[in-house]
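Any chance you could fold what I've pasted below:
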Amino acid sequence: MPFHFRFGPADLLRCRFSISPRWETQEAIRVLREPRRQSYHLPWLRQIHAAAAGLDLRTLWLLMPLAGGHNPDFLSPPPTGPSVTFEEELARVRAADPEAAREDLRRSLVCTPGALESGAGQRMLADPARAVRELADLYEQAWHALVAPHWPRLRALLEADILFHSRRLAAGGLEALFDGLHPDLRWSGNTLTIDRRNHHDRSLDGQGLLLMPSAFVWPEVVGGYDPPWQPTLVYPARGIGALWTAPAGPAPLALARLLGRARADVLCALTEPASTTTLAHRLSLAPSTVSSHLKTLQGAGLLIPSRHGHQILYERTPLAIALTSPTTA
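You can find the predicted model right below:
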């Protein structure tokens, strides 16, 4: 049965993008359990193997139905802004109303055979306030073990995706945007349809649609949240096939002679739009050093800056792309 988001006139003006470190933590936990999601993330799985072995995620897995179904909304509240921290998101989870959380947990547990009757399931329903605290603690442990060490790389991928699709939206509207997000999406009239086994029909009622790229949700696209939560669509970010590849080697010698080795390395590292902090992490340089090189390269007409939330992303101009091409460098 299809999943429908129905847009009104106000909704067409209220679509926005955001990044959620808490959502990435949730989906990273899901990847550990679902082999079909792991093909793009094998290098990451090797890196976090020891840390993951120290986590007991069985309670969280009870709330992640394998065959589709309800995931507790209070555990993954939609971000309130374009760029939020994990700590800000976790504070909202901890503030969940226990009685509302109990019903949310029950709806999720019945989607997994045996989960509702299990000891863990019964304990959560008997004391939802304690369940909220313990589940939030588990997410915090998973964030630090699985995602936080890799967050600069993940965030750079997600920011680059948002920049790409924001331009697509500006150039062709919602039809062009949804056409390129995922093959299961169809835009017709004022309705976005997701091909799914379960039926859901939601009118956006002026709230608009929150769009979130994710590194770990592949191969799925997820539409969700019941009222009063913000309607949200989570889709696989572009470029995940190269997410865990080693950084490119040093800049070509000819380009290094022209620009200087450090500035040439910065330019070559911008295969996707990135922030000063991301580049500093990628190149193992001080942010102040990278910032100085970026200003010089921008002044020379080799970079274009664009603002995303509180960050500025830099991307190469056509001239810079030509200079960094192996055939011309």
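
can we go C-alpha only for contacts and neighbour counts from here?
Noted.

need the strands for this structure, in chain order.
2-6, 16-17, 185-188, 191-195, 200-203, 210-214, 222-224, 232-236, 303-308, 311-316 (DSSP state E).

got the ones you listed as a markdown table, with mean neighbour count and distance to Arg133 columns?
Shown next, in a markdown table, are those (neighbours: other Cα atoms under 10 Å; distance: least, Cα to Cα, whole Å):
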| stretch | mean neighbour count | distance to Arg133 |
| --- | --- | --- |
| strand 2-6 | 20 | 32 |
| strand 16-17 | 20 | 29 |
| strand 185-188 | 15 | 36 |
| strand 191-195 | 18 | 34 |
| strand 200-203 | 15 | 30 |
| strand 210-214 | 24 | 26 |
| strand 222-224 | 19 | 24 |
| strand 232-236 | 22 | 25 |
| strand 303-308 | 17 | 33 |
| strand 311-316 | 20 | 32 |
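
Looking at those, spot the one closest to Leu279.
strand 311-316 (9.8 Å; Cα to Cα).

Next, the angle from that closest one to strand 303-308.
Orientation check (axes from the mean of the first three to the mean of the last three Cα atoms, to 10 degrees): strand 311-316 against strand 303-308 gives 150 degrees.

Determine the set of other helices and strands touching strand 311-316.
strand 303-308 (3 or more Cα pairs under 8 Å, 6 or more residues apart in numbering; DSSP states H and E).

List the contacts of the strand it packs on.
82, 159, 163, 294, 297-298, 312-317, 320 (Cα atoms under 8 Å, 6 or more residues apart in numbering).

how about 6 Å then?
Applying Cα atoms under 6 Å, 6 or more residues apart in numbering, the contact partners of strand 303-308 are 312-317.

this one next, for a side-by-side:
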Amino acid sequence: MAMLRIYFTGEDLARTRIASGPDPLWELVLALQMLKPQRGDLLFTGWRRGATAVLRRADLGPPLRLLTALNPNVGYFPDFLNPIEAMRGLEYGLEAIRRTPKDLLRRDVLQLARSRPLPARVREVAEGNPRMLTELTDTMRACHDLIIAPYRHGIETAIDRDRSARVSALAGGGVEGLLGSLRPLATWSAGELRVPTHRDQELHLDGRGLLLVPSYFCVSGPLTMLDPALPPVLIYPIERRPDVLPLREQAKPDPLKALIGATRAAVLQAISTNPGTTEELARRVGISAASASEHAGVLRRSGLVFSYRDGNRMRHQLTPLGLALLEHNYSAY
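Purely as a prediction, here's the structure:
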């Protein structure tokens, strides 16, 4: 039976961790695959209808057809679409795609071509044509804005809930308790994690540890990269309860955005939801770390945020004034 087997050493157990939130490129790649029906996706029927309609209206044309050709919903899809840098935020991930070495682009495209016919334009991707890679990543950003961003609140709520459960398992049973909590998606035993729904593959961590990445749009079972030299990750599906089904968030007047600007309001709300580091704020809001630091600085000087240094990282939390401002903003609805 086909199965993914991940082999751990004692060093790997010490370096295994849980992602701090969703990976925007994994969510995008898996969401695009879900535009075509697949097993286990009944909860996404309404989302698929809406996403298909909004993409049709956007009329992204040949670039979207190229992206979907590179990202089939069955079988292999290229590793270069999911660089580890995306864990820092969407723009970091897109920049990493544009900087992918030509030999890796060529290798991934050839691997994909073994299983399906590809359009002629894929050749320019394999050759690392800068214009084509920019067009590809611009299309990925547009798709993210259209079919992922409107559902951000539900996605983050569901992933935060899963992460809390994994952290509890880690606190109660160590890394072995954490890995054991993945059952029935995966089975942990004697230094080996087995994923029965995966293609036949062996992954030796060799002291690098494993990053567990919970995913909202993953439905087929845990996934990993084909290239064993890449940073080891395991993307796994989370539970989607009725309160976080993929429903588009309705736009409504927001006096806070009018007062301090949409991005700064999003930073303030992100700090309220989950106080954290500048890098975590950047990921949650979808901006660069430099921009997150700048906005947090303005909020701090305005008395809305308190920041303190934790090692070499800066952490942020709301002041009573910041909390009062948010509570007044919500009550205005």
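
The contacts of strand 303-308 of the first structure: which two are farthest apart?
Ile312 and Thr317 (15.5 Å).

corresponding residue for Leu211 of the first structure in the second structure?
Taking TM-score structural alignment, the alignment pairs Leu211 of the first structure with Leu212 from the second structure.

tell me the contacts of its match?
Leu212 of the second structure neighbours (Cα under 6 Å, 6+ apart): 18-19, 233-234.

Between these, which sits nearest Val74 of the second structure?
For those, the nearest to Val74 of the second structure is Leu234 (18.0 Å; Cα to Cα).

Hmm, that closest one is touching Leu226, no?
No - if you go by Cα atoms under 6 Å, Leu234 of the second structure and Leu226 don't touch, sitting 11.3 Å apart.

on that earlier part again, would you turn the contacts of strand 303-308 of the first structure into TSV with distance to Ala256 of the first structure?
Listed next are the contacts of strand 303-308 of the first structure as TSV, based on distance: Cα to Cα, whole Å:
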residue	distance to Ala256 of the first structure
Ile312	25
Leu313	23
Tyr314	20
Glu315	19
Arg316	16
Thr317	18
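
Could you single out the nearest of these to Asp195 of the first structure?
Nearest to Asp195 of the first structure among the contacts of strand 303-308 of the first structure, counting by Cα to Cα, is Leu313 at 34.0 Å.

So the closest one sits against Ala274, correct?
Yes - between Leu313 of the first structure and Ala274 there is a contact under Cα under 6 Å: 4.8 Å.

Counting neighbours, what do you get for His281 of the first structure?
14 (other Cα atoms under 10 Å).

Check Arg88 of the second structure too.
Count around Arg88 of the second structure with other Cα under 10 Å applied: 23.

Can you give me the distance of the aligned residue in the first structure for it to Gly309 of the first structure?
Under the alignment (TM-score structural alignment), Arg88 of the second structure maps onto Val84 of the first structure. Separation of Val84 of the first structure from Gly309 of the first structure (Cα to Cα, to the nearest Å) stands at 10 Å.

do the same with Leu90 of the first structure
For Leu90 of the first structure relative to Gly309 of the first structure (Cα to Cα), the value is 20 Å.

ok, now Tyr40 of the first structure?
Distance from Tyr40 of the first structure to Gly309 of the first structure, by Cα to Cα: 28 Å.

And the two? Which one has more around it.
Tyr40 (17 against 14).

Quick one: map that one onto the second structure.
By TM-score structural alignment, Tyr40 of the first structure lines up with Leu43.

Report how many residues lie close to the closest residue to that match other than its chain neighbours.
Nearest in space to Leu43 of the second structure, with sequence neighbours left out and distances taken as Cα to Cα, 6 or more residues apart in numbering, is Leu245 at 7.1 Å. Residues near Leu245 of the second structure, counting by other Cα under 10 Å, number 17.

same deal with Leu210 of the second structure?
With other Cα under 10 Å as criterion, Leu210 of the second structure counts 20.

Tell me how far it lies from Leu94 of the second structure.
23 Å.

Check Arg194 of the second structure too.
Distance from Arg194 of the second structure to Leu94 of the second structure, by Cα to Cα: 31 Å.

Equivalent analysis for Ile18 of the second structure, please.
Distance from Ile18 of the second structure to Leu94 of the second structure, by Cα to Cα: 22 Å.

so how far does stretch 92-104 of the second structure reach from one end to the other?
Termini of stretch 92-104 of the second structure sit 18 Å apart (Cα to Cα).
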